[in-house]
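# Curious how this folds, go ahead:
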Amino acid sequence: MDIYLPIAEISVNAFLIILLGGAVGILSGMFGVGGGFLTTPLLIFSGISPAVAVASATTQITGTSVSGAAAHARSKGVDFRMGGVLIVGGILGTIFGGLTFQQLQIAGQIDLVVGILYIILLTGIGILMIREAWIVIRARRTGIPIKPPARRHHPLVAALPGRWRFYGSGLYISPLAPLGVGFAVGTLTVMLGIGGGFILVPAMIYLLGMSTRVVVGTSLYQIVFIAAATTMVHALTTQAVDIVLATLLLLGSVIGAQVGTRLSTRVNPEWLRLFLAALVIIVAVRMALGLGWRPDEIYSIQIT
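Got it, this is the predicted structure:
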């Protein structure tokens, strides 16, 4: 069944978009990721412009993060003070990213910039995931236990002035550090339509030194507000949010997440991580080919 997307200005198969959202939802349920870093490239491959794909994907991220954040909040797995600082930095980042996105869109370079950023980001994520999964698999085969990393914040963070106590995270650090982390994640959320959890979680552990007990919940708490702010920024600046597309994606992802959660208990998590890493790298290669491959039509006419 074809349906017209008013903002994207194309007709798409509604069931295909729902299936796409469902596939990303399955991955979210299996691996605990928001899936935005896969949703946007897959939408672009489906023929939707990068600007609309980025803006609409954040709406889906908002909806899928609410339930997770609420569950962690009930189990006291959220540091609300740390989350508040991250949110302030994230909102500032969304404003900066939105203005940058708008200028690139006016200059006609947004497709190129989004493509290059995704190639770099997906390749890096894929390599890191393969490395981590292989370390765990090798340790299980050899019987040598993995030494857990010491929980401490980065020396640069320790040097920042004006320390606050974050009781939920067990930290006494400057709020400038989480403010900067939130700013970076907010900027990337606007530019790429990602939730930022796969960047935020490692930064919270290895840069800020947060307790792993509250990392995931605090990350989801921040993502809810930043994804919502990103949607608002895109709606006001680029006008690229397609609510019909976002609704179809959200419908599929909600169903897919339930399926993925059940599948995650039946398969070895390390092999699942390797599979996701391979999928991420394949998407990066496909996007690189899309940027370098000569199109059938070299020129196009845009009516403004």
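# switch to C-alpha atoms for all contacts and neighbour counts from now on
Noted.
# all helices in the stretch 201-304 of the chain, in order from the N-terminus.
Using DSSP state H, counting those that start in this stretch, the helices of the stretch 201-304 of the chain run over 212-237, 243-264, 269-292.
# Could you say which one of those helices comes nearest to residue 50?
Among these, helix 269-292 comes nearest to residue 50, with 11.6 Å by CA to CA.
# Just name the most buried of the helices of the stretch 201-304 of the chain.
Sort the helices of the stretch 201-304 of the chain by mean neighbour count, taking mean count of other CA atoms under 10 Å, and helix 212-237 sits at the top with a mean of 24.
# and that one, what other elements does it pack with?
helix 50-74, helix 80-107, helix 176-192, helix 197-202 (3 or more CA pairs under 8 Å, 6 or more residues apart in numbering; DSSP states H and E).
# Which stretch among these is buried most, on average?
helix 176-192 (a mean of 26).
# returning to what we had before: which one of the helices and strands packed on helix 212-237 lies closest to residue 150?
When those are compared (using CA to CA), the closest one is helix 197-202, at 13.7 Å.
# sorry, back to before: want to throw the helices of the stretch 201-304 of the chain into TSV with distance to residue 184?
Converted to TSV, the helices of the stretch 201-304 of the chain look like this (distance: least, CA to CA, whole Å):
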stretch	distance to residue 184
helix 212-237	11
helix 243-264	24
helix 269-292	21
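# which one of the ones you listed lies closest to residue 133?
Of all the helices of the stretch 201-304 of the chain, helix 269-292 sits nearest to residue 133, with 5.2 Å by CA to CA.
# Show residues contacting stretch 108-125.
Outside stretch 108-125, the residues that touch it by CA atoms under 8 Å, 6 or more residues apart in numbering are 37, 41, 49-51, 101, 104, 191-192, 277, 280-281, 283-285, 287-288, 291.
# Let's see this one next, to set against the first:
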Amino acid sequence: MDLYLPIANLSVNALVIVALGLGVGLLSGIFGVGGGFLTTPLLIFYGIPPTVAAASAASQVTGASVSGVFAHFRRGGVDLHMGAVLVVGGVIGSVAGAWLFTVLQASGAIDTVIGILYVVMLGSIGTLMFRESVGAVRVARGARPPTPRKRRHHPLVAMLPLRWRFYRSGLYISPLAPLLLGVFTGILTMLLGIGGGFILVPAMLYILGMGTQTVVGTSLFQTLFTTAVATMAHATTTKAVDIVLAALLLLGSVVGAQLGAQFAQRAKPEYLRLILAVIVLLVALRMLLGLAWRPDEIYTVTLG
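A predicted model of the protein is given here:
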């Protein structure tokens, strides 16, 4: 079932795109991650231009975040005060990212920059996840567990001025820390089309010192608004959002997330994290090969 994508300017198999969204949604439901950090590389592997893949993935993440935000909000798992600061930073970062995206696009370097950023980020995040998951598997098999980390924000956060109280998270820190964190994730959302949750959640835990009961919900809250702003910025500046592509991805991801959540209830979490770490590292390796290796003849003409 071929379908023409007007912005990407190519025809794709609609069932393949839906299946890709289904797979990413399945991973999202199983592993508890947004999946946006895998959507863009998989689209690039399929042949979608990196600029269109990043912009369309951001719009798909926006739609996929809505149900998650409402679910966490009903359970009291969203710190609206912290989330508002993160959203302001995300909006600022999205605007800055839009300008940077336009500059890189005009110079012809945007595709290479997207690839390099993905290799660095997926490689580093995948390595950290692999180390943590291997330790969790060893503990599950009877090894001695490590000393629990005391929840406390990073010393650099303590040095920042203007402290506010974030009652839901139980923090008394400077709003500049979550603001800067929001700016960083906003830039990444604009450039890479990711929700930022796989970076934002660890940063909120280990840098800001937030408790686990509010981290995921607050992260989704920020992701929802930041990706929405990034999608609007792409639509008005880069003109790279392909709504047909985003709709197909969203259709598959919604179904996949429900199936993944059911499967995750019956699986061991430490093994799930290990599998996810391996998947992330394999995607990073594939991106690296795509950047470093080129065929001897890029174009060939066969006379029949």
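# Work out the TM-score between the chains.
The TM-score (TM-score structural alignment, normalised by the length of structure 1) is 0.96; 300 aligned residues with a CA RMSD of 1.3 Å.
# which residues does the closest residue to residue 163 of structure 1 other than its chain neighbours contact?
Distances taken as CA to CA, 6 or more residues apart in numbering place residue 174 nearest to residue 163 of structure 1, at 3.9 Å, with adjacent residues excluded. Contact analysis of residue 174 of structure 1 by CA under 8 Å, 6+ apart lists 157-158, 160-164.
# Is there a quick PyMOL command that grabs whichever of the residues you listed are buried?
Buried residues among the contacts of residue 174 of structure 1 (16 or more other CA atoms under 10 Å), as a PyMOL selection:
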select buried, resi 157+163
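# Could you tell me which of the contacts of residue 174 of structure 1 belong to helices?
Among these, the ones falling in helices (DSSP state H) are 157-158.
# Let me have the contacts of residue 174 of structure 1 in a markdown table, extended by distance to residue 31 of structure 1.
Putting the contacts of residue 174 of structure 1 into a markdown table (distance: CA to CA, whole Å) gives the following:
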| residue | distance to residue 31 of structure 1 |
| --- | --- |
| 157 | 30 |
| 158 | 32 |
| 160 | 34 |
| 161 | 37 |
| 162 | 37 |
| 163 | 35 |
| 164 | 33 |
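# if we go to structure 2, which of the contacts of residue 174 of structure 1 are intact?
Counting by both residues aligned by TM-score structural alignment, their matches' CA atoms under 8 Å, structure 2 reproduces these contacts from the contacts of residue 174 of structure 1: 157-158, 160-164.
# ok, these vs residue 76 of structure 1, which is closest?
For these, the nearest to residue 76 of structure 1 is residue 164 (20.3 Å; CA to CA).
# Which residue is the nearest non-sequential neighbour of residue 203 of structure 1?
residue 181 (7.4 Å).
# Could you do residue 134 of structure 2 as well?
Leaving aside its sequence neighbours, residue 134 of structure 2 sits nearest to residue 274 (CA to CA, 6+ apart; 6.7 Å).
# who touches the one you found in this structure?
Neighbour list for residue 274 of structure 2: 129-130, 133-134 [criterion: CA under 8 Å, 6+ apart].
# Could you tell me which of the contacts of residue 174 of structure 1 belong to strands?
Using DSSP state E, the members of the contacts of residue 174 of structure 1 that fall in strands are residue 164.
# for the contacts of residue 174 of structure 1, which one is nearest residue 224 of structure 1?
The closest of the contacts of residue 174 of structure 1, once distances to residue 224 of structure 1 are taken by CA to CA, is residue 164, at 23.9 Å.
# so can I have TSV of the contacts of residue 274 of structure 2 showing distance to residue 231 of structure 2, secondary structure and neighbour count?
Compiled in TSV, the contacts of residue 274 of structure 2 are given as follows (distance: CA to CA, whole Å; DSSP: H, G, I helix; E, B strand; the rest coil; neighbours: other CA atoms under 10 Å):
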residue	distance to residue 231 of structure 2	secondary structure	neighbour count
129	29	helix	20
130	32	helix	20
133	34	helix	21
134	37	helix	16
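# Can you tell me how far the closest residue to residue 223 of structure 2 other than its chain neighbours is from residue 72 of structure 2?
Of all residues not flanking residue 223 of structure 2 in the chain, residue 195 sits nearest, at 5.4 Å (CA to CA, 6+ apart). The gap separating residue 195 of structure 2 from residue 72 of structure 2 is 17 Å, by CA to CA, to the nearest Å.
# Ok, residue 134 of structure 2 next?
Per CA to CA, residue 134 of structure 2 is found 29 Å from residue 72 of structure 2.
# Ok, residue 186 of structure 2 next?
Distance from residue 186 of structure 2 to residue 72 of structure 2, by CA to CA: 22 Å.
# now residue 17 of structure 2
Distance, residue 17 of structure 2 to residue 72 of structure 2, by CA to CA: 29 Å.
# Equivalent analysis for residue 42 of structure 2, please.
Using CA to CA, we find residue 42 of structure 2 at a distance of 28 Å from residue 72 of structure 2.
# Same question for residue 277 of structure 2.
According to CA to CA, residue 277 of structure 2 and residue 72 of structure 2 sit 25 Å apart.
# now residue 102 of structure 2
35 Å.
# can you check residue 208 of structure 2 too?
20 Å.
# do the same with residue 62 of structure 2
Residue 62 of structure 2 is 16 Å from residue 72 of structure 2, by CA to CA.
# pretty sure residue 225 of structure 1 is touching residue 87, no?
Yes. Between residue 225 of structure 1 and residue 87 there is a contact at 6.8 Å, judged by CA atoms under 8 Å.
# ok so, going back, of all the helices and strands packed on helix 212-237 of structure 1, which lies closest to residue 148 of structure 1?
Taking CA to CA as the measure, these were each checked against residue 148 of structure 1, and helix 197-202 came out nearest at 14.2 Å.
# that older thread, now the helices and strands packed on helix 212-237 of structure 1 in CSV, with distance to residue 254 of structure 1?
Below are those laid out as CSV (distance: least, CA to CA, whole Å):
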stretch, distance to residue 254 of structure 1
helix 50-74, 7
helix 80-107, 25
helix 176-192, 21
helix 197-202, 18
